[in-house]
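Asker: Sequence first, then the predicted structure:
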Amino acid sequence: MKKKITLLLLFLSIVGVKAQNNDFWIYLAIGQGNMVGTAKVEAKEATVNDNFVVMQTENAASTQLGTWKKAVSPIVSQKGGYGFLEAFGKTMLENTKNKKIGVVAVADETFPMAAYDIEVSHDFVANKTDEKTKAALERYGNNIYGRLIDMARLAQKDGVIKGILLQQDGNDTYNNAWLQRVKKVYYRVLNDLSLDSTKVPLLIGEVGCSEVGGKYAEANKTIGKMHAVLQHSFVVSAKDCALAVDKVHFTEDGYKQLGRRFALKTLQGMGFELSDTHKSSQSTHTKVQSSVIEVNVQISDKGILTATATEPLVKVSVTDTNGASIKEITLPEPSKVFTMDLNELPQGQIIVAFHAIDGEQSFTISN
């Protein structure tokens, strides 16, 4: 009898567990005012697809923390406005079938990258005295990173985290230390949520560009170096995205253009074939066979490529998809093993060819 009761309880516990939906794609969103959105919310933006949802991450009396709700503007915060996430979700759904898109956002215009770095965030919270920042911190329980992780863990019970989106305004310290901090926060998030960097890239948007009078356009020089520091990252262009009169935040049209680009870059990295982007795929293991040689290639999550060939290699060449040379390496001594840092190569699709004495073999990767 005791055994039957135990089995019954086990059965009830199993059926009571909500299964994770692999068709529910979730994106974590962090950053400043341009992540929150500052454009005026128009009535036409109130109609959205039921398959685009956002998690309640702010303390609010009207909505329970950690629950999903329809992604109606303002998406990130009731203190915000229309932003690029609206267009991001719409474009994602337009280019995928039978998918649900969810966003878990923890962002505010007063949050620099240091606010997400748990090694210094305590000081950031403790030292803020202006009412605007204090109010924003209180909405997230005075624990920005902790709130992001707690909400992300709840989201993982329902779907699969597919990427991390970062969009700032330009008001931060854009230097090598900033790049390293972004990298550190990215890997800490992945570690705390048990995520794979080859499956969960970082997508970082440019701030307002100089072509449209961006106040902090110089920051894009640093942002453009992100891929060299973090292999699994993609920079989203903000070129020609219209800015508001403050020349910091985008207009409604600017947000729509930026959001569409975020979505297309996301889908590109997942291997989707789209009309205005190239097909690309991420891989940590590629095996290419030939009648002459066999090359086994592995790419670490740090972006280090290691190739092992059946015949000694004498040269390795890298080209773009149009055949233009990017890099050519002649090995000082023939070797069956070759390593290369992909972070030193341009972002996007590249073709790497391995040359042996009696033949060659090549493959395409998304860098």
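Answerer: Structure's in. What do you need? Numbers count the residues shown, from 1 in each chain.
Asker: going forward, measure contacts and count neighbours with C-alpha atoms only.
Answerer: Noted.
Asker: mind checking how far Val295 is from Ser233?
Answerer: Using CA to CA, to the nearest Å, Val295 is found at 26 Å from Ser233.
Asker: dropping in the other structure now:
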Amino acid sequence: MGTNMKKLILSLAAAATLASAAPDPNFHIYIAFGQSNMAGAAGAAEPETKPYPRFKLLPSMDCPAKGRTMGVWTDATSQLANCDNPPSISVADYFGRTLVDSLPDVTVGIISVAVGGTALKLFDKDNWQAYLEDPDRQKENWIINWAKAYDSNLYKRIIDLAKIAQKDGVIKGIIVHQGESDWNNNHWAEDLKKIRDDMLTDLGLSSDTVPLLAGEMREDGCCRGFSTSQVQRITKVMDNAWPVSSSGLGSAGDSYHFNRDGYIEFGKRYAKVMLEHMNRAPVEPVPQQPFHGVAATIPGRIQAEDFDIPGVGSGNDSYKDNDSENHGDSGYRKDTGVDLYKKGDKVVVGYNQEGEWLEYTVKVAETGKYDVFASVASANNTSSFKLSMDGKDITESIAVPKNEGKDNYDDFNSVIAASGVNLTEGEHVLRFTVTGSWMDIDYITFAVSGDPITPPDSSVGIIRSYAMNAASKNYRVFDLMGKVLGSVRVDGSAFETSLKTAGYNKGIYLLQSADGIRRTVRLNR
């Protein structure tokens, strides 16, 4: 554990001892992150190096020369994001000062984390490590070393500090200036939404009451088109997100940065936009909707690609994907970030990674016990998933059998996810969650317990119909968790007799032969 991390843990522990003091509703806290324009690139003058009444900073690193301790409130003087001396000013300096001037009864606090030259991925909780380990990044020593000042995990540093801040005040907004290093990223707005949503979730906040502001790039600089194609597009990609104009702001003499007057004016513009939206009426939430307009029926088959249409407002998402890009080749539902692939004449959900999930509005026809099956494929022996209903697990983590052959994601296995699950009549939300990466899923089927589960073309059977070879054949035997239990030789179609003779007890088993014949067998003894 690094020294900085130990200090931060101590700060968190110290903050916990103050739990008896309720957060001050008039202490407004803002998270500021980005690259060099948020870090600061124009020399500070005397006004910015002096304390400003009711303007505070929660340092994101120790700065002994400035008398700062990470995680302990202090006066907000330049430089806010790091320990540079002589200091520079950034967008955040006059954003905070202008808010203080506009809100006479309010104290304003800033949490500032910034790394010059970085792409947005460095702030993504799921992608920062891969970004730093990329061979191209290893050549950019300044990014690697700058990130180390935050123990390399910038997202975690922001969240840890924000949790300390929540003991004292209320997080009222997020401000961002980043994009010069993402000028060719056509999914930047979606990537920013993911980061914003992750922050809100981890901090227990709502987008209804926490605006996000993103500033445009220099209008006469390298990335003018990015301001139009991505920054201004955030209003269409996420709710309560607003662009801040950079029109007419002064240049530092390069293609990327603003001069001191530019930062002062830009900070004031951020504050003006925040003041316009910080007290806005909450967004009227719209719940997620079934993809085909009606809930999927149980008993029945649920196609994985037909997850719900996302709603509006916090808590109404219908899926979580670790990145915003649809990597699939099917052309189906390209307006989402879920990876949908074409497999023959069907569409499947692929490229599934741990932590991702999909939700489906379902309607259970009758209260009772149900068996649950899933059609899945994997070329790995570590892939797995689980199912939940209305937030409660209805299965354990289910292993997906590894296919024979290298990179074989084409052979779909019928896995028994659960047997005898109690479901109540009415409408519910089913969630499919990936617990082990790299698997594909075609569909999920619910069948009434005790009903036949392998009839041809059944609306409730998940097992495909295969012609049973009359000759003797060896089968591998799996349990409900997908674990290999052994093998059995079956004469013709005498599956139950063969299993009993081999010593298998009462239960449900999945049998699979080397040539692809699969059969689910229930032993009732």
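Answerer: All right, it came through fine. For clarity, every value in this text was computed on a predicted model and none was experimentally measured.
Asker: And Val295 and Ser233 of structure 1? Which one has more around it.
Answerer: Using other CA atoms under 10 Å as the criterion, Val295 of structure 1 and Ser233 rank with Ser233 on top: 25 against 22.
Asker: The more buried one reaches Pro201, doesn't it?
Answerer: Yes: taking CA atoms under 8 Å as the definition, Ser233 of structure 1 is a contact partner of Pro201 at 5.4 Å.
Asker: biggest helix in structure 2, by residue count?
Answerer: In structure 2, taking DSSP state H as the definition, the longest helix is helix 260-277.
Asker: what's next to the helix or strand that that helix is followed by, contact-wise?
Answerer: Moving toward the C-terminus from helix 260-277 of structure 2, the next helix or strand (DSSP states H and E) is strand 296-298. By CA atoms under 8 Å, 6 or more residues apart in numbering, the residues outside strand 296-298 of structure 2 that reach it are Pro290, Ile302, Tyr360, Thr361, Val362, Lys363, Val364, Ala365, Phe446, Ala447.
Asker: mind listing what the second one touches?
Answerer: This points to Ile302 of structure 2. Ala296, Tyr443, Ile444, Thr445.
Asker: farthest pair in the residues you listed?
Answerer: Maximum pairwise distance among those (CA to CA): 12.0 Å, between Ala296 and Tyr443.
Asker: and these two? which has more neighbours close in?
Answerer: Ala296 (23 against 20).
Asker: Aligned against structure 1, show me the partner of the more buried one.
Answerer: Matched by TM-score structural alignment, Ala296 of structure 2 corresponds to no residue in structure 1.
Asker: cool, Asp126 of structure 2 as well?
Answerer: Checking TM-score structural alignment: Asp126 of structure 2 goes with Glu119.
Asker: and its match, how many neighbours?
Answerer: 11.
Asker: for Lys99 of structure 1, same thing?
Answerer: Applying other CA under 10 Å, I find that Lys99 of structure 1 has 17 neighbouring residues.
Asker: can I assume it is in contact with Asn51?
Answerer: Yes: under the criterion of CA under 8 Å, Lys99 of structure 1 makes contact with Asn51 at 7.3 Å.
Asker: shared neighbours of these two, anything?
Answerer: Contact criterion CA under 8 Å, 6+ apart; residues shared by Lys99 of structure 1 and Asn51: Leu93.
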